[in-house]
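Engineer: Sequence and predicted structure, then a few things I'm wondering about:
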Amino acid sequence: MPAPWSSFDVALVTASAFPECLPDERLLMDALAARGVKAGPVIWDDASVDWSHFRLALIRTAWDSDKRRDEFVAWAGRAGARCPLWNPPEVLRWNTHKGYLRELEARGVAVVPTAWLERGATVDVKALLAGRGWSDAVVKPAVSAGARDTLRVRGPGDIPAAQALVERVLPHKDMMVQPYQSSVEGYGERSLLFLGGEHTHAIKRQPALSGDPDYDATAAEPAPSAEDERAFARQVIAATGFELLYARVDVARDEAGGLRLMELEITEPNLFLRQGGPRAVERLADALVLKARAR
């Protein structure tokens, strides 16, 4: 009996925890089908998959990649050698460690100030925060997603937990400490979406570390993007030096109202296609068809 993936022209790359397409991906599947291209979910670490079969593979819901980063990056190199992979393997390798923020800062991008903690180092969290003057801060691994092993330090009472987190994680992973951007609780964290090189939509997301007991990681609403935000996001993308099929630029405003890059999501971001509406879905489908035909 043929494998289910053998009928697909385009692989929508996912994780074993998400074997079926989620609502956004179903919208994309329908748009591609209307263009004569059949797409469907394919699990990235399924050893039975022949990646040379596909005209193109699109990373979508491979949401275990941070837990298995080395394995995921190695897979991307192998799969990308057999079919066009978007975004490309070199992008995934670069973007799956938050050290990319350091590189973008060196290229002139304003990022959230960051103290970088090297794996295996010994760090006194209390002294670090005092030295930086950060009374409200976030501690997290440099390879992470979904706020895993992430802690907000609101004051002295949270320092013992932060120290324990660093002592547990830092022997195995690089870490980072940043001042909490309080603007995300009012103006909000804004995500600007670029599909096929075009700015298609923007959304306002709930702050993950606000302490709101009703926090929903999937909650987002369409939001207008200011001209300075769009220009800033384009600067970020240009600074990568990569050709990107999709990008999500997450920004916040600092205390002076200036824009700061929080994250550049170019591996497996939620693209919020439902919030973006038909224009976003159609733009991504058109870009995919062009890439698939270019093979």
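Structural biologist: Looks like it came in fine.

Engineer: from here on, contacts and neighbour counts on C-alpha atoms
Structural biologist: Will do.

Engineer: residues contacting residue 42?
Structural biologist: Residues in contact with residue 42 (C-alpha atoms under 8 Å, 6 or more residues apart in numbering) are 5, 11, 12, 13, 14, 15, 19.

Engineer: The structure to be compared is supplied as follows:
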Amino acid sequence: MIVALASAHPYDTIDADLPLLVDALSQHGVETVIRYWDDPQARWDDVAVTLVRSCWNYIERREAFLAWAERIPHLQNTADILRWNTDKTYLRDLADAGIDVVPTHWDVRTTEELPAALEWVVKPSVSAGSADTARWAMPDDAVAHSRALQDAGRTAMVQPYIASVDAQGETAMIYIEGRFSHAIVKGPRLTQDSAAGTEPTRAESVVATTPEPAHHDAAERVLGICRDRGLDPLYARIDLVEDASGRQLLLELELTEPSLFLPHAGGAADRLADAVLRRVAG
């Protein structure tokens, strides 16, 4: 049996999850190959399953990426999940379904349209990591960033900066086949009034954590909405932040190409490998 791990150059060399997953699958007697989703010479019909992993350059060619996904047999996560999840307008769907989402204003063009806040985060709705994302203290700067994204033909998101991130970070809840696997805390990535970078990765501090019941409750409500929509992701990462009242807010639901932080949780790579084999057998 062969399992393909879909990546992109040069991200396959910095994806810390890949070596652990390759090793875990090899322990089950499974051969793995790492192939680039945008390599026209790559074959995908000779493998039992293809896992979407570090395809972090798709943000520049989303429609091409989705067209590729539609062509790939036995893809995880599936093409319908990727189409919904690669544009952060999915947050509207989740908010409409009753999920507590970080308040988001779309395509802001004037300071009067900004949400009430001391600082704002501005980013495009199609992005990976912190690409083209910045944190602003001045309303004019936030609006200018939002307008620039729109003028480039992109959907702009403007959110209040959640102050707890500086002290507590973001809690990322990782699930495999709908079951909790492990959690980490990511330290703050955005510095105030820093120019938006174009790369989809930025240095971040990461530590393993034991989540509180409130984290589990929030994450499982999000996954419940996915099930209601007929989505059955092999893997999911739910990024949560805490508001001033102590409520857990959804920052992002990562179903496309999330770092799963496998090096920070003993046995996590084995759990994912087991889940892959169950999908193949099923």
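Structural biologist: Cool, got the structure. A quick note: this is a predicted structure, and the numbers were derived from the prediction, not measured.

Engineer: So after superposing, what's the score?
Structural biologist: After superposition, the two chains reach a TM-score (TM-score structural alignment, normalised by the length of structure 2) of 0.91; 272 aligned residues with a C-alpha RMSD of 2.0 Å.

Engineer: Buried subset of the contacts of residue 42 of structure 1 as a ChimeraX selection?
Structural biologist: Selection of the buried residues among the contacts of residue 42 of structure 1 in ChimeraX, burial being defined by 16 or more other C-alpha atoms under 10 Å:
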select :5,11,12,13,14,15
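
Engineer: can you give me the helices in structure 1?
Structural biologist: Assigned by DSSP state H, the helices in structure 1 fall at 23-33, 69-80, 89-95, 100-106, 125-132, 159-169, 227-240, 273-293.

Engineer: that older thread, looking at structure 2 now, which of the contacts of residue 42 of structure 1 still hold up?
Structural biologist: Counting by both residues aligned by TM-score structural alignment, their matches' C-alpha atoms under 8 Å, structure 2 reproduces these contacts from these: 11, 12, 13, 14, 15.

Engineer: coming back round to it: which one of the contacts of residue 42 of structure 1 is nearest residue 63 of structure 1?
Structural biologist: Lowest distance from residue 63 of structure 1 to the contacts of residue 42 of structure 1 (C-alpha to C-alpha) belongs to residue 15, with 6.2 Å.

Engineer: on that earlier part again, redo the helices of structure 1 as TSV? Include mean neighbour count and distance to residue 184 of structure 1.
Structural biologist: Listed next are the helices of structure 1 as TSV, based on neighbours: other C-alpha atoms under 10 Å; distance: least, C-alpha to C-alpha, whole Å:
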stretch	mean neighbour count	distance to residue 184 of structure 1
helix 23-33	18	25
helix 69-80	17	28
helix 89-95	19	23
helix 100-106	16	19
helix 125-132	14	21
helix 159-169	17	22
helix 227-240	17	15
helix 273-293	18	19
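
Engineer: Out of these, which is closest to residue 205 of structure 1?
Structural biologist: helix 273-293 (11.4 Å).

Engineer: so the closest one versus helix 23-33, what angle?
Structural biologist: Orientation of helix 273-293 of structure 1 against helix 23-33 (axes from the mean of the first three to the mean of the last three C-alpha atoms, to 10 degrees) gives an angle of 40 degrees.

Engineer: hmm, back to that, make a markdown table from the helices of structure 1 and add distance to residue 219 of structure 1 to it.
Structural biologist: Output for those, formatted as a markdown table (distance: least, C-alpha to C-alpha, whole Å):
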| stretch | distance to residue 219 of structure 1 |
| --- | --- |
| helix 23-33 | 14 |
| helix 69-80 | 26 |
| helix 89-95 | 24 |
| helix 100-106 | 25 |
| helix 125-132 | 31 |
| helix 159-169 | 27 |
| helix 227-240 | 21 |
| helix 273-293 | 10 |
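
Engineer: Among these, which comes closest to residue 265 of structure 1?
Structural biologist: helix 89-95 (7.5 Å).

Engineer: which bit of structure 2 covers the closest one?
Structural biologist: Mapped onto structure 2 using TM-score structural alignment, helix 89-95 of structure 1 covers residues 79-85.

Engineer: what residues does that stretch touch?
Structural biologist: With C-alpha under 8 Å, 6+ apart as the criterion, stretch 79-85 of structure 2 contacts 66, 69, 70, 90, 231, 233, 253, 254, 255, 256.

Engineer: Which among the helices of structure 1 is found nearest to residue 215 of structure 1?
Structural biologist: That would be helix 273-293 among these, by C-alpha to C-alpha, at 18.2 Å.

Engineer: one step back: narrow the kept ones among the contacts of residue 42 of structure 1 to those in strands?
Structural biologist: The strands, defined by DSSP state E, take in 11, 12, 13, 14 from those.

Engineer: count of neighbours near residue 122 of structure 2?
Structural biologist: Residue 122 of structure 2: 29 surrounding residues under other C-alpha atoms under 10 Å.

Engineer: which residues sit in contact with it?
Structural biologist: 133, 134, 135, 136, 142, 145, 146, 156, 157, 158, 159.

Engineer: how does it look with 7 Å?
Structural biologist: Counting by C-alpha atoms under 7 Å, 6 or more residues apart in numbering, residue 122 of structure 2 touches 133, 134, 135, 142, 145, 146, 156, 157, 158, 159.

Engineer: Look up how far residue 160 of structure 2 lies from it.
Structural biologist: Distance from residue 122 of structure 2 to residue 160 of structure 2, counting by C-alpha to C-alpha, to the nearest Å: 9 Å.

Engineer: Also residue 150 of structure 2?
Structural biologist: For residue 150 of structure 2 relative to residue 160 of structure 2 (C-alpha to C-alpha), the value is 19 Å.

Engineer: ok, these two, which is more surrounded?
Structural biologist: Just comparing residue 150 of structure 2 and residue 160: by other C-alpha under 10 Å the higher neighbour count belongs to residue 160, 20 against 17.

Engineer: pretty sure the more buried one contacts residue 121?
Structural biologist: Yes - using C-alpha atoms under 7 Å, residue 160 of structure 2 is in contact with residue 121, at 6.1 Å.
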